[in-house]
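Asks: Below are the sequence and a predicted model for it; my questions follow.
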Amino acid sequence: MNWHQTIFELIDMRSFSNLWFWIVLAVMWSTASHWVLGVPFDMVARARKTGGQIEQDLEDLVRINVNRFLYIARLSGLWLLGMVCFVLTTLVLLGWVYDIEFAQAVFLLAFPMSLVGALNLSTARLIERDELSGEGLRRRLTRHRTYTQAIGMLSIFVTAMWGMYQNLAIGALGS
């Protein structure tokens, strides 16, 4: 047995039956819902509770990240959009036209995260436009987190349904 057969035996390329895929999915959405525009959400809750310096730190961190997101979007947003669309289209074609399960799994991870990325950009623009601070900023960040969690729940549901279908379909073919 050569080295690549050993690696593929160790790492099951059938993604939906692989425990690591589901761990990555859970960690990805847990992280995405905890970090709102690059700010840990517990900081938003602490700022709401105590105010003062923590609130000022929150506003400063949000301002830095909003400026960073918007700078990148203005500088190379169209190129990034084109590359993301190319990669997602390639994954769809490989996954569903050529029936490559690994591409399906990567698409089911990447597409919802691209929606979260668009949501990040939209929220950053709203914060900059409305010059939010204090309670308005905390409300906007909480709303952003809620939308991210909704996208995550829908993504996990769709991925679980598709994964179960794939495992049952492959199991039925194997018998």
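Replies: That came through, no problem. These numbers come from a predicted model, not from an experiment.
Asks: okay, CA-based contacts and neighbour counts for the rest of this
Replies: Fine.
Asks: Setting the sequence-adjacent residues aside, check what's closest to Ile100.
Replies: Leu94 (5.8 Å; C-alpha to C-alpha, 6 or more residues apart in numbering).
Asks: So the one you found versus Arg46, what's the distance?
Replies: 45 Å (C-alpha to C-alpha, to the nearest Å).
Asks: In this structure His34 contacts Pro40, no?
Replies: Yes: using C-alpha atoms under 8 Å, His34 makes contact with Pro40 at a distance of 5.7 Å.
Asks: tell me, what's touching these two both at once?
Replies: By C-alpha atoms under 8 Å, 6 or more residues apart in numbering, His34 and Pro40 have no common neighbours.
Asks: what residues are up against the residue nearest to Ile100?
Replies: So Leu94 contacts 100, 103-104 (C-alpha under 8 Å, 6+ apart).
Asks: Including neighbour count, could the residues you listed go into a markdown table?
Replies: As requested, these are exported to a markdown table (neighbours: other C-alpha atoms under 10 Å):
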| residue | neighbour count |
| --- | --- |
| Ile100 | 16 |
| Ala103 | 20 |
| Gln104 | 22 |
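Asks: A further structure is provided below for comparison with the first:
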Amino acid sequence: MGFYSSIFELINMRSFSNLWFWIVLAVLWAAASHWVLGVPYDMILRAQRRGGQAETDFEDMTRINVNRLCHVVGVAGVWLLGGACFLLSALAMLGFVYRIEFAQALFLLGFPLFFVALLSLTAARRIASEAPQGEELRRYLLRQRVYIQMIGAVAIFVTALWGMYQNLSIGVLGY
């Protein structure tokens, strides 16, 4: 038995039994909840604690990211939606009909992010139309962060359940 086959036998390269998949899942949701509409969480807290220039920077960054998101959706929103739906449908078919585990893993990473994107778009449009400032804007972004964390918690739970099911069924049934 060669060196590489020993390594691949020691490190299972399937998605749900691979440590790297779970690290990617954790980092993905940590980043998604840290960057709310492209504004880092620490910037929101700094604006809340210090005010002044930190508050101005926070409002400017929020305004820039909201305008950017609204512009991208206005220019290519239908194409982005169609592409995302096609990609998620293809991953769902490959993963759950044809039982390709890598496609299942990518679907379980991407599908909840689709809802985060829709939530972010809704928030960006609301912020663009209402133009909140100060405490109201901070409160809105913090609430948005909680919603993203709730989606992430459900996504991690469902992914963990499916991953355990896959690992147990492959161990028992030998698929």
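Replies: Yep, it's here. As the structure is a prediction and not an experimental result, all values here were calculated from the model.
Asks: distance of the residue nearest to Ile100 of structure 1 from Ser15 of structure 1?
Replies: Taking C-alpha to C-alpha, one finds Leu94 of structure 1 at 14 Å from Ser15 of structure 1.
Asks: Report the central residue of structure 2.
Replies: Leu113 (3.9 Å; C-alpha atoms, centre = their mean).
Asks: what ranges do the helices span in structure 1?
Replies: 3-10, 19-34, 41-50, 52-92, 101-130, 134-174 (DSSP state H).
Asks: Just name the most buried of those.
Replies: helix 101-130 (a mean of 17; mean count of other C-alpha atoms under 10 Å).
Asks: so how far is that one off the chain centroid?
Replies: Here helix 101-130 of structure 1 is found 6 Å from its chain centre; the criterion is C-alpha atoms, centre = their mean, to the nearest Å.
Asks: now the angle from that helix to helix 19-34?
Replies: Angle between the axes of helix 101-130 of structure 1 and helix 19-34 is 0 degrees (criterion: axes from the mean of the first three to the mean of the last three C-alpha atoms, to 10 degrees).
Asks: Assess the claim that Trp35 of structure 2 and Tyr41 are in contact.
Replies: Yes: look at Trp35 of structure 2 against Tyr41 with C-alpha under 8 Å: they come within range, at 6.2 Å.
Asks: Look up how far Pro112 of structure 2 lies from the closest residue to Gly152 of structure 2 other than its chain neighbours.
Replies: In space, and not counting its chain neighbours, Gly152 of structure 2 is closest to Trp29: 5.9 Å by C-alpha to C-alpha, 6+ apart. According to C-alpha to C-alpha, Trp29 of structure 2 and Pro112 of structure 2 sit 10 Å apart.
Asks: ok, now Asn67 of structure 2?
Replies: For Asn67 of structure 2, the distance to Pro112 of structure 2 - C-alpha to C-alpha - is 24 Å.
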